[in-house]
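S.K.: I would like the atomic coordinates for the input below:
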Amino acid sequence: MTASLRRSLCAIAALLGIPAWAEPPAYRTQGQCDGLPAITSLQVAPEFCLALAASNLGRPRGVLALGPNRLLVTDMGNWNPGRGRLLELNREPGKPFKVTVLLKGLDRPHGLRKDSAGRIMLAETHRISLVELNPAKLSPFITELPAQGRHPLKSFVVNAAGELFVNVGSPSDHCEAFDGVEAGTDKGCPQTGGKAPWAAVWKYTPKNATAWEGRPLAWGLRNSVGLAIHPETGELWQAENSRDTLAGDQYDKGSPPDELNRVEAGRHHGWPHCTGNDVLDKSYGAKSCQDFTAPARLIPAHAAPLGMLFYKNAGPAKWQGSLVMAWHGYQPSGHRLMAWRFDDNKHQPAGEALPLIDGWDALKGKHPMGAPTDVDQDEQGRLWITEDRNGDLLLLAPRTGK
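M.R.: Predicted coordinates:
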């Protein structure tokens, strides 16, 4: 069977609601984890087991748990507009997940969240919509978001007051001209300045039942796919996908570092001038890294942190309160699921990030290289993880008695 024919059959199976692992999975499984096929060849924190929940999901990005055995997943499709889908996954006890296509023709959908009222929200490149189910329908409420450039995907979080914090990624890697956007000069980088900056986190506040007001909250943030709100302090945390190349378009596997940032209003976090604490590029007029807000912690270069959340109190006590992060990158620093413990008093990251899932390089006959993309926690303390390199949904479930 050819690869193209295999993909076509998988797509037809998904449309018909055939169980998602009708095609033999790339992950070899053995035994059970929470009633699903267990993946035993990866290095998993001992308090958890890992399961293959569903396969052949296209290019899954966002995941949202609606119940113990009901989830929504966004399939980005590819980098072309109009190929994305919204999928619903349902499972009866003892059976595999059934996949239903709720919506098609979406523009590179990524973020999925619920607000404090339980409303489901979905982000495409150019808008954010409320999602109605049965029948599925989108009702856009934030529109005309910039969709061009290298980082068009939108992720967002919602605070207790119902305000949205939205990633508007930079159109380029390091403020070079790209996709019709002007390059920076020695006078500055227009891509992250002015009244409507890219490379920023925007805050949207509801004015009334139908209108929202948006303004830039903080900038100099190249691509804020990883966003999470601390459950006790309400502080906004961001995982920064830093520049691919150094000044002069030089690529280095060990630099520049990615970042973990505490985002505060009015702060400039450095892109494209300064990365990490001291990786300075003077091309656009910067003099010193001291002129920008320093990161709270450094993440290894090219780890590519994407989805993240603060782990709630339903899981193993050792990990409660930790910031769980999907490191998506293909370099050795990436393709891991990590957790950063936070100090109980100061509510700041403590020590180094620790692996929840590791050893995710390709291992012939065992498992492929992984690329964890997003993560969500259900009420049972289980973590649902999308993995877009291979089109899978994984489950990290607490072991009983741990």
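S.K.: could you use CA atoms for every contact and neighbour count after this?
M.R.: Fine.
S.K.: tell me which element the most centrally placed residue in the chain is part of?
M.R.: Geometric centre of the chain, nearest residue: residue 307, 2.7 Å, by Cα atoms, centre = their mean. Here residue 307, judged by DSSP states H and E, is contained in strand 305-310.
S.K.: can you tell me what sits against that strand?
M.R.: 224-231, 239-241, 258, 321-329, 373-376 (Cα atoms under 8 Å, 6 or more residues apart in numbering).
S.K.: so which residues of the protein form helices?
M.R.: 3-16 (DSSP state H).
S.K.: one step back: and the residue nearest to the centre of the chain, how far from residue 375?
M.R.: To residue 375, residue 307 is 6 Å away according to Cα to Cα, to the nearest Å.
S.K.: ok, back up a step: are any of the contacts of strand 305-310 buried, and if so which?
M.R.: 224-230, 239-241, 258, 321-329, 373-376 (16 or more other Cα atoms under 10 Å).
S.K.: now, which of those lie within strands?
M.R.: 226-229, 239-240, 258, 323-327, 373-376 (DSSP state E).
S.K.: which one of those sits closest to residue 389?
M.R.: Distances from residue 389 to those, taken as Cα to Cα, are shortest for residue 373 (9.0 Å).
S.K.: and residue 340, how close does it get to residue 355?
M.R.: Counting by Cα to Cα - residue 340 and residue 355 are separated by 9 Å.
S.K.: apologies, that question was intended for residue 210.
M.R.: 43 Å.
S.K.: one more sequence to fold, the one below, so I can look at both together:
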Amino acid sequence: MTPRLRPVFATFAALVLCATGTPGVAAPRVAYAAPTGTCDGYPRLDIGMAKGFCAGLVIGPTAADRTRPMRLPRSLLQLDDGSWLVTDLGSWDGANGAIFRLRTAPGGVPALTRVLDGLHMPHAIARGPDGKVYVGEMSRIFRFDPDAVDARASIEPVVTGLPDNRLHDNRHPLSKFVFAPDGALLVNVGAPSDQCLRADGTPPGRTCPETDGDEHAASIRRYALQSPGQWSRDYTVHARGLRNSVALAVHASGTVLQGENSYDFTTRWFPFDEINVITGGRHYGWPYCADVAAPTPGWKAARAMDCTSNAHTPPALLLPPHSAPLDMLWYDGAMFPALRGRLLMTWHGYRSVGGRIVSYATDARGVPVPDRNARYPLYGASSRAYGAAPAANAVVMTPGWNLAAGRRPQGSPVGLAVAKDGAIWTADDRAGLVIRIAVDRP
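M.R.: A predicted model of the protein is given here:
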């Protein structure tokens, strides 16, 4: 989710330190219950799964053992059959991040080795076209060789000079990136604020300087490929008006999808988060528009953008309000034939619509197919109507990941990865877990 204002950090960190002894990491009020039984060889977690699925604990604290080997695990990359890299954000401030190598096997004891440390909020991780491992750290993207004798000495900066929290207390600082079909690097630059308004709730000018000025925030930047393994030091603004593009994915057809973490309005049911099809040169509305074509309250009077006009590119699909999509991919594994080609997505949001992994049917471009009269799930009730289009009914793979006293906290899934055997891996950063979703068998 979105990092909160820096003035809150000091007080929060002090409380956390007293409670856990680990700076910057909140101990969940409810721990996961001790696993009972197994899920395809891994200890079975008490998460209510859709029929045919189960959730196995790879590593992380439960009531049986509260040891927390990673602070805020976020994204995962498989190296070989029994070895993974995991980014650990560390905290929302300071150089507390790390990258771990996780070795594990069904029925075995996981082994965790720190490969890199002293990083500033490492989040995204991916294998590059050159075979090296690329990492999105606050203010830069670098690559390295995890098998090097000295992994730190193998670090090579790829993109530098990205914005960071030294400029704005509540900037969205995570450097998510994807490799475009033409080889370019597309990089998320989150908005420095929630709504681009002054403290009194009024616009700072005729338009928002954060996205439509020289700051080039709330955008996706494009770094052109110059030669194999080398990208331009300069960038172009590929798409703008995007509050926070932590969820980015490129389909085999070449379609680029973005999961929009929309405004933090206090109302529970507005606005919707979004899935956007990213096209170069388009403006997706932040901070002037929300949902399909609704002007935002703070900017409505300024008339900076007609949200019903071609100046605003509407979303391809509405997501539940405050669901906070943090990762997505198209399933291509063998373990779950019914998921082949479907878009998987994590909803990290702390509200009643969050704490889920879902899937959507897609068209040939990889774009989710809208449904008529779509509804979205929420904990504490069955579902709620979107009341607007386009939207789709998600298949919820984790219907029972709500807070259950004495059994589990509400889930907070972040990264997604499909293993070579077709299992689905994810990380729950708030609870400090790495989880393996497999076919439901012991």
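S.K.: returning to what we had before: can you list residues touching both of residue 307 and residue 375 of the first structure?
M.R.: With contacts taken as Cα under 8 Å, 6+ apart, residue 307 of the first structure and residue 375 have 325, 326 as neighbours in common.
S.K.: now check the first structure for the residue matching residue 339 of the second structure.
M.R.: For residue 339 of the second structure, the aligned position in the first structure is occupied by residue 319, per TM-score structural alignment.
S.K.: neighbours of the closest residue to residue 43 of the first structure other than its chain neighbours, just the number please.
M.R.: Setting aside the residues directly before and after it, residue 43 of the first structure is nearest to residue 358 in space (Cα to Cα, 6 or more residues apart in numbering), at 5.0 Å. Applying other Cα atoms under 10 Å, we find 17 residues neighbouring residue 358 of the first structure.
S.K.: could you do the one 5 residues further on as well?
M.R.: Other residues lying near residue 363 of the first structure total 13 when counted by other Cα under 10 Å.
S.K.: give the equivalent position in the second structure for it.
M.R.: Checking TM-score structural alignment: residue 363 of the first structure goes with residue 404.
S.K.: neighbours around the closest residue to that match other than its chain neighbours, how many?
M.R.: In space, and not counting its chain neighbours, residue 404 of the second structure is closest to residue 410: 7.5 Å by Cα to Cα, 6+ apart. Around residue 410 of the second structure there are 29 other residues, counting by other Cα under 10 Å.
S.K.: tell me the contacts of the counterpart of residue 292 of the second structure in the first structure?
M.R.: In the first structure, the residue paired with residue 292 of the second structure is residue 277, using TM-score structural alignment. By Cα under 8 Å, 6+ apart, the contact set of residue 277 of the first structure is 289, 294, 295.
S.K.: repeat that for residue 229 of the second structure.
M.R.: Residue 229 of the second structure neighbours (Cα under 8 Å, 6+ apart): 129, 130.
S.K.: and it, how far is that from residue 156 of the second structure?
M.R.: Taking Cα to Cα, one finds residue 229 of the second structure at 11 Å from residue 156 of the second structure.
S.K.: my guess is the match of residue 339 of the second structure contacts residue 353. True?
M.R.: No: judged on Cα atoms under 8 Å, residue 319 of the first structure makes no contact with residue 353 at a distance of 11.5 Å.
S.K.: could you tell me which residues touch both of these two?
M.R.: Shared contacts of residue 319 of the first structure and residue 353, counting by Cα under 8 Å, 6+ apart, come down to 339, 341.
S.K.: what about the residue lying farthest from the centre of the second structure, distance to residue 341 of the second structure?
M.R.: Note on the second structure: the largest C-alpha distance from the chain mean falls to residue 301, namely 32.8 Å (Cα atoms, centre = their mean). Counting by Cα to Cα, the gap from residue 301 of the second structure to residue 341 of the second structure is 43 Å.
S.K.: which residues in the stretch 51-200 of the second structure form strands?
M.R.: Remark: strands assigned in the stretch 51-200 of the second structure by DSSP state E, counting those that start in this stretch are 53-59, 73-80, 83-88, 97-103, 111-119, 125-127, 133-137, 140-144, 156-159, 177-179, 185-189.
S.K.: what about the alignment partner in the second structure of residue 267 of the first structure, how many residues nearby?
M.R.: In the second structure, the residue matched to residue 267 of the first structure (TM-score structural alignment) is residue 282. When neighbours are defined as other Cα under 10 Å, residue 282 of the second structure has 16 of them.
S.K.: same deal with residue 7 of the first structure?
M.R.: Other residues close to residue 7 of the first structure by other Cα under 10 Å number 14.
S.K.: so how far is stretch 214-224 of the first structure from its chain's centroid?
M.R.: 16 Å (Cα atoms, centre = their mean, to the nearest Å).
S.K.: what's that stretch in contact with?
M.R.: Against stretch 214-224 of the first structure from outside (Cα under 8 Å, 6+ apart): 151, 155, 167-170, 173, 192-193, 195-205, 238-243, 263-272, 306.
S.K.: apply 6 Å and report the result again.
M.R.: 167, 169-170, 199-204, 240-241, 265-271 (Cα atoms under 6 Å, 6 or more residues apart in numbering).
S.K.: for it, measure first residue to last.
M.R.: 17 Å.
S.K.: so that stretch aligns onto which residues of the second structure?
M.R.: With TM-score structural alignment as the criterion, stretch 214-224 of the first structure aligns to 235-245.
S.K.: could you list the buried residues of the matching stretch?
M.R.: Buried residues in stretch 235-245 of the second structure (16+ other Cα under 10 Å): 235, 237, 238, 239, 240, 241, 242, 243, 244, 245.
S.K.: what do you get for stretch 185-204 of the second structure?
M.R.: Residues 185-197, 203 are the ones in stretch 185-204 of the second structure that count as buried (16+ other Cα under 10 Å).
S.K.: repeat that for stretch 85-93 of the first structure.
M.R.: 85, 86, 87, 88, 89, 90, 91.
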